[in-house]
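1. The amino acid sequence is not available; the structure is as follows:
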């Protein structure tokens, strides 16, 4: 058994590509070894800006000899079939073996494959791995680059180290031959470094001022940045993404703290942090200053951004990094000067005047300008806080916040840093003296953006955020632009998730049919239903990730014959259904329901649903809201039962009738008050009677009156269950 080391050295590999490259290298190595019959267990990959490395532990010295056989056509088959079998297996006809299979002589191809040295297999695999390597972006170089068939790599490939144990695995790729020699740090080490084997690779490179383990470099940056901040009496603003990026930019990381002009702190802290992070890859720090909290003599710590930054050098400088820090300070000062210029320039124009420029920006060719979108959002936000009261709030302030919500898109600052949209609008209206709740609504109306993002709870912010997301959904559904497969160019799934999280976190009850009519006028209820179906699909995905089965969601979606326009109601019903079916009563009731439904389907019996249909009402559950219709149906059913029950019902039959008489009104009252747990509890009372009914009563009695009455009773049982949830959608 031997350990294998592979190092692919090149010019600088972009930091953002290194994690993917490590995964790709391991994947391709395992693929090639698996195809060659070599078992691979322990694989470790490393990356630095100048190299990509892999160490595989415990590879066998050679593969074992194996014998492969394949069954062919019977003896006497046409020559064409036999010759084709020989070509497929690579065995000459005279080498075929003949064996008896089920009394018939049959050809077999047997191939004895000798074992091969792992070293030879690796020599063949390395060029294939390099040639098949997938990079987000790659290049050709040198004279060979004149041909499109030449090797592509992220940057020019300059060296290959390939060692199995202490031996070099000899191969050649694009004029680069493998060996045991690599290079150390670009500035701290000169000359070659000869690697003996996989065990001394990291050690010898460390002696050459290269830390090959990316995780170790990240820890040095993370801990070192915190240390230099603490030494200056500051606290580091944690940024794990920046830690990983700096680890990908350095081979010998050294965090250094510098200072910038305190006057720049007049610029919003998010702008300073983004300027330092995006343009220069710097960390920022916070300082703490005591201030009275107004309650007794207690002090509280109010954290504020400090005029400090931390850069990550790639060398240990003789002057302790003073020159490096000074150079970085000058570059950062220039960037912050630009940011301060934008900040001051934007404030010279009121945000409402900025908003007028939105008339020149197309939102979508079929949906008008961004200004048109703002008008729709403002109208919907005002409706949400007034008529819908979801959430309850000041509709005038909601309209004002919505009207200004997109104005910062045309400011200089957001033009430079699109990530600050919304945030800068909040700052600008605050500077103009508008109410704090308006600035907060503008700042946070894009939230929540992702699954882990903060969910707003301030009423005004919730209203504008809901209106913005609903406008996206209504607008694109109205012109039939929907997500398909993995394609969602207008982020409608994200808008749906944001809507659901806002509704859930704030306990809102909002009808999408009513919202659609408030958005687009009378006649838009069907648009609301379409969006409700889409949202319920997203809700199903969300709840499935929490462990709630998809069929429970499907069983909870219908309300009065169509997809429920309130996702909060779907969710509450699905959770209650999941809890109920997890009990013995629930599981047994489901079994009884399915048995009843199967009998009714086989007999094509509609029961009460048929009576309702004869009233001309298309929606069977509309009787819940129509007293006159309900009276007609009740009268018909009373008349039928009085006529058909011309016999004395059996005890189990009478028990089910009594249980339904009790459960139906209880469940209906619970459903009307949207107490789905109570509705499920009412259904639980039907479990024992329906079990006994099937155990003791013959449904298809020879007596037609008894048969009809009992089928009606099962239809009544089915309707009672359906009034709570559509059990026909439940699997199992």
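-> That came through fine. Predicted model only: the values in this text are computed from it and were never measured.
2. Could you use CA atoms for every contact and neighbour count after this?
-> OK.
3. shouldn't residue 15 be in contact with residue 248?
-> Yes: between residue 15 and residue 248 there is a contact at 4.3 Å, judged by Cα atoms under 8 Å.
4. what touches both of those two?
-> residue 49 (Cα atoms under 8 Å, 6 or more residues apart in numbering).
5. Point me to the residue sitting closest to the centre of this protein.
-> With distances taken as Cα atoms, centre = their mean, the residue of the chain nearest its centroid is residue 451 (7.3 Å).
6. Name the helix or strand for it, please.
-> For residue 451, there is no helix or strand it lies in under DSSP states H and E.
7. which residues sit against stretch 319-331?
-> 256-260, 311, 313.
8. between residue 15 and residue 248, who's got more neighbours?
-> Counting neighbours by other Cα atoms under 10 Å for residue 15 and for residue 248 shows that residue 248 has the greater number, 25 against 17.
9. give the contact list for the more buried one.
-> So residue 248 contacts 14-16, 18, 47-49, 214 (Cα under 8 Å, 6+ apart).
10. and it, how far is that from residue 20?
-> 12 Å (Cα to Cα, to the nearest Å).
11. for residue 337, same thing?
-> Distance, residue 337 to residue 20, using Cα to Cα: 36 Å.
12. ditto for residue 676
-> 48 Å.
13. related to what we said a few turns ago, now compare the contacts of stretch 319-331 and name the two farthest from each other.
-> Based on Cα to Cα, the longest span within these runs between 260 and 313 and measures 17.5 Å.
14. Residue 718 touches residue 595, doesn't it?
-> No: taking contacts as Cα under 8 Å, residue 718 lies outside contact range of residue 595: 10.1 Å.
15. So for the two, which residue has more residues nearby?
-> Set side by side, residue 718 and residue 595 show more neighbours around residue 718, with 23 against 15, by other Cα under 10 Å.
16. Buried ones in the host helix or strand of that one, by neighbour count?
-> According to DSSP H and E, residue 718 maps onto helix 704-722. Burial within helix 704-722, assessed by neighbour count using 16 or more other Cα atoms under 10 Å, is assigned to 706-722.
17. which of residue 676 and residue 20 has more neighbours?
-> Taking neighbours as other Cα under 10 Å, residue 676 and residue 20 compare with residue 676 leading, 22 against 12.
18. who's in contact with that one?
-> Contacts for residue 676 (Cα under 8 Å, 6+ apart) come out as 572-573, 576-577, 670, 724.
19. biggest separation within those residues, which pair?
-> Between any two of the contacts of residue 676, the greatest separation by Cα to Cα is 13.7 Å, found for 577 and 670.
20. In terms of neighbours, single out the busier of these two.
-> Neighbour count, other Cα under 10 Å: between residue 577 and residue 670, residue 577 has more, with 24 against 19.
21. Comparison target, given below:
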């Protein structure tokens, strides 16, 4: 078994793309080897800012031989009356790269067909691997560059390629660069290194101050942070995204720290942390009381030589940024709350949507409307309503102007400073949650009501002016907005049907039914995504989506309810659907108002079903109660269709029977449309 190494050396790869590209190269190499029938035991992928590499362990010396049998036309088409090969047969033989002597005849279900047996001998591993340039040409990138006269785009200009099969050089050429056994060490600490064999790679580069293994570098940085924290008596929260980013920008990590003046601690700590983490890629430290310390922690791409100069330079850069933050903060505090709120009247949310002040008014009205449905405690409602009058004000502050990722957080801090109630301030602080699918959510009703109303207004306003996502294009993140609506409703457990909410908005702004349908379908698509992530069957999602409501919590509950019953007893579940679907198939077609007359029953089964339909409203109190009531009716429904002709000759009887089915159908459609479920059996 052999070892193979492929390394592509290039100019610095943007950190945010490094891991994905490493995984892509690994997969493409694996696919290439599978396609070429060259067996191996395992793969290792390596990535640094200046290189992508794959090492193949336990590689076979040759690709596998393979014998194939390809089916051609039937013999009566393959030969003419004189027994000569027809054009169809000759074309098939040529297409298989075979000769007429390779043709055999076999019978399938009594009819003869021609076949060609082909034996493809394996190739030597080095011969197979010399085709790896196809892998490099097939790589895809979020951004690309071309250079010199080469038309093939790549993430960054390629400067060297290493391709070694054990000790042997595998000839490759890509964008004018020929493979060699020479790799390059750290840009400043290392030198070029000649690899005698593929297995030398990791250690040879380590000697040249390059840790090629991404996970080793990540673990190395994590340990250095832990050692520093222990030595100094600090707590160092490790932001995993930041750790991944700094791992992607260094080849030989060395952790160091510096400090800044205590005066900057008067600035809200989220500003300081953002300045360090997002703008400078620094970690921060806390003392034993979880108070922010005036220090920063960074990772150098190098060793610890001349580290004092590095610290001094980083302190200078950070001090300038913190000085700006302090200035902006002090300038903001020279003004009262109304100064910022009044400015909202001069700033458009979008040039088609009016001002931010207009948005606050609309959201306040929506909060009042939703309160009528949700009936939250008065304190939460009043806090949400007060928050809606001011909640966008921090967008006018200088701090948010410089650190826009802190919108909402700065609003909460400033609201407390200006004396707003704690619940109001907290609602302002959580207005944008969740910022990602599955992310943190508002943790109190006032904040959830404000965030929900804000998102509903955003969705409606953008749809109203035609700014609707198409395909993968979603420049205003409206899918995330809709998912936020779904997640807030599920988290709070609020029983809120969004259809009447959207209908009210559409009617108030003179919209049409098409707009209402677009909104409902868009939100339901996010509900469907949520349910799929919960392993709910697609047929159940479609059936629930056809129900006559858009109550997210109810849809979620029904989905899991159906899934549980189907998994528990598939036979009983199928019987239930079959019976209910017979009802719905007829009942859904009835247009007339349903008026039940129990005295018109002609059979015992009809009397029972009539009585059941008359009582069904009292079982709509919960999904469980209604489902179990319908489930208990299955034998009655089966007997009903056996004993009674629904479309009776007597019009009075016929109308009463159809009315019975309509009443039951309306109850079923409050949960799901069984017609979309039964088709999957």
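-> Okay, I see it. These numbers were taken from a predicted model, which means no experiment stands behind them.
22. if we can go back for a sec, the helix holding residue 718 of structure 1 against structure 2, how far on average?
-> Helix 704-722 of structure 1: mean distance to aligned residues in structure 2 after superposition is 7.4 Å, counting by mean Cα distance after the TM-score superposition for structure 1.
23. ok, residues contacting that helix?
-> 593, 596-597, 600, 605-609, 641, 644-647, 657, 660, 664, 667, 683, 699-701, 727.
24. Which members of the residues you listed occur in helices, if any?
-> Counting by DSSP state H, the contacts of helix 704-722 of structure 1 place 593, 596-597, 600, 608-609, 641, 644, 657, 660, 664, 667, 683 in helices.
25. can you tell me which of those residues lies nearest to residue 532 of structure 1?
-> Of these, the one sitting nearest to residue 532 of structure 1 (Cα to Cα) turns out to be residue 667, at 24.8 Å.
26. That closest one -> structure 2?
-> Using TM-score structural alignment, the partner of residue 667 of structure 1 in structure 2 is residue 616.
27. how close does that match get to residue 632 of structure 2?
-> The gap separating residue 616 of structure 2 from residue 632 of structure 2 is 12 Å, by Cα to Cα.
28. What of residue 2 of structure 2?
-> For residue 2 of structure 2, the distance to residue 632 of structure 2 - Cα to Cα - is 67 Å.
29. between those two, who's got more neighbours?
-> Relative neighbour count places residue 2 above the other of residue 2 of structure 2 and residue 632, with 16 against 12, counting by other Cα under 10 Å.
30. How about the contacts made by the more buried one?
-> Counting by Cα under 8 Å, 6+ apart, residue 2 of structure 2 has contacts 57-61, 165-166.
31. residue ranges for the helices of the stretch 351-500 of structure 2, please.
-> 356-374, 378-388, 398-402, 409-417, 422-429, 445-464, 478-492, 498-508 (DSSP state H, counting those that start in this stretch).
32. Now do the last one: distance to the chain's middle.
-> In terms of Cα atoms, centre = their mean, to the nearest Å, the gap separating the centre of helix 498-508 of structure 2 from the centre of its chain is 29 Å.
33. do the first one as well
-> Averaged C-alpha coordinates place helix 356-374 of structure 2 at 30 Å from its chain's average position (Cα atoms, centre = their mean).
34. Mean per-residue distance, it versus structure 1.
-> Mean deviation for helix 356-374 of structure 2: 3.4 Å (mean Cα distance after the TM-score superposition for structure 1).
35. repeat for the third one
-> When structure 1 is overlaid, helix 398-402 of structure 2 sits 2.4 Å from its aligned residues on average, using mean Cα distance after the TM-score superposition for structure 1.
36. Surely residue 696 of structure 1 is in contact with residue 652, unless I've mixed up the numbering?
-> Yes: Residue 696 of structure 1 lies in contact with residue 652 (Cα under 8 Å); the separation is 6.6 Å.
37. Who has more neighbours out of the two?
-> residue 652 (19 against 12).
38. OK, contacts around the more buried one?
-> 689, 692-693, 696-697.
39. same thing with residue 597 of structure 1?
-> Per Cα under 8 Å, 6+ apart, neighbours of residue 597 of structure 1: 714-715, 718.
40. Quick check: buried residues in stretch 250-264 of structure 2?
-> Neighbour-count burial for stretch 250-264 of structure 2 [16+ other Cα under 10 Å]: 250-260, 264.
41. State the helix or strand in which the aligned residue in structure 1 for residue 526 of structure 2 lies.
-> Matched by TM-score structural alignment, residue 526 of structure 2 corresponds to residue 538 in structure 1. For residue 538 of structure 1, the host element (DSSP H and E) is helix 525-545.
42. Any idea how far that helix is from the middle of the chain?
-> 17 Å.
43. Who are the packing partners of the helix or strand following it?
-> Where DSSP H and E defines the elements, the next helix or strand beyond helix 525-545 of structure 1 is helix 550-556. On a contact count with 3 or more Cα pairs under 8 Å, 6 or more residues apart in numbering; DSSP states H and E, helix 550-556 of structure 1 meets helix 525-545, helix 567-581.
44. Dump those to JSON lines, plus distance to residue 512 of structure 1.
-> Formatted as JSON lines, those follow (distance: least, Cα to Cα, whole Å):
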{"stretch": "helix 525-545", "distance to residue 512 of structure 1": "5"}
{"stretch": "helix 567-581", "distance to residue 512 of structure 1": "9"}
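45. Residue 504 of structure 1 contacts residue 568, correct?
-> Yes: proximity of residue 504 of structure 1 to residue 568 meets the contact threshold set by Cα under 8 Å, at 6.9 Å.
46. Those two: who's more crowded?
-> Neighbour count, other Cα under 10 Å: between residue 504 of structure 1 and residue 568, residue 568 has more, with 20 against 15.
47. Look up how far residue 543 of structure 1 lies from the residue lying closest to the more buried one once chain neighbours are set aside.
-> Distances taken as Cα to Cα, 6 or more residues apart in numbering place residue 509 nearest to residue 568 of structure 1, at 6.4 Å, with adjacent residues excluded. Distance of residue 509 of structure 1 to residue 543 of structure 1, given as Cα to Cα: 18 Å.
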